[in-house]
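> show me how the following folds:
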Amino acid sequence: MPIPYPEPAMRQKIFSMGLAVETVSLYLLCCALVDAGMPITLDALAEKWNESIGLLDRELKRLVERNIIQKRAGDDPAAVVYQLVDEKNWQ
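Next up, the predicted model:
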């Protein structure tokens, strides 16, 4: 009997929103982390991101502004964790 795998996090809608390549790339990186069962944190993203930290920060802000990801409430403000937002709520 095949092992059921959860549905991949990535949504095709990201490609039709007219976003910059860097923004889409960061979204795909966020999805890869989720699919691997890892939290979306700045440290986890920076470890895989191949551009500057400044560009990473800018693209994170763009994803948050478009409600594609959001900050998840946590105890430690220095350890921000993001979560993906359902595509029906994207802007």
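
> for the rest of this, base every contact and every neighbour count on C-alpha atoms.
Will do.

> would you confirm that residue 81 contacts residue 72?
Yes. At 5.6 Å, residue 81 counts as touching residue 72 under the criterion of CA atoms under 8 Å.

> which of those two has more neighbours?
Here residue 81 and residue 72 are compared on neighbour count by other CA atoms under 10 Å; more neighbours surround residue 81, at 18 against 12.

> to compare against the first, here's the next sequence to fold:
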Amino acid sequence: MADVDVDQWLEGWVENNLTSPGHVEAKAEMRDKAEACAVEATADGISIAELKEAAGGDLEQYLVDRQNALTDMEAGDLSSRDA
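Now for the predicted structure:
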């Protein structure tokens, strides 16, 4: 895969694969998703080093933070619809 935007790929993966309800409290809760993400990235020609760099060095924590941000956005969308 040539000239892939790893940050964009990772954001797309997050949007397509993080669907856990509610906030995630611990990185351990995201371990399986992080492994799946790494496997897909490798299959798409993205090295683990590139993936970790795009995630700020810690893929599990990145996924926890993104899941929590998505949960917060969804909660905000729901509360604005209820108003």
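
> TM value for the aligned chains?
Superposed pair, TM-score by TM-score structural alignment, normalised by the length of structure 2: 0.45. Supporting alignment: 54 aligned residues with a CA RMSD of 3.7 Å.

> ok, then the element right after the longest helix along structure 1?
Criterion DSSP state H: the longest helix present in structure 1 is helix 21-35. Per DSSP states H and E, helix 21-35 of structure 1 leads on to strand 40-41 as the next helix or strand towards the C-terminus.

> what packs against the following helix or strand past that next one?
Counting by DSSP H and E, the next helix or strand C-terminal to strand 40-41 of structure 1 is helix 42-48. For helix 42-48 of structure 1, the elements it packs on are helix 21-35, judged by 3 or more CA pairs under 8 Å, 6 or more residues apart in numbering; DSSP states H and E.

> in the helix it packs on, which residues are buried?
Buried residues in helix 21-35 of structure 1, counted by 16 or more other CA atoms under 10 Å: 23, 24, 26, 27, 28, 29, 30, 31, 32, 33, 34.

> what's the closest of these to residue 62 of structure 1?
When these are compared for distance to residue 62 of structure 1 (CA to CA), residue 23 wins out at 7.1 Å.
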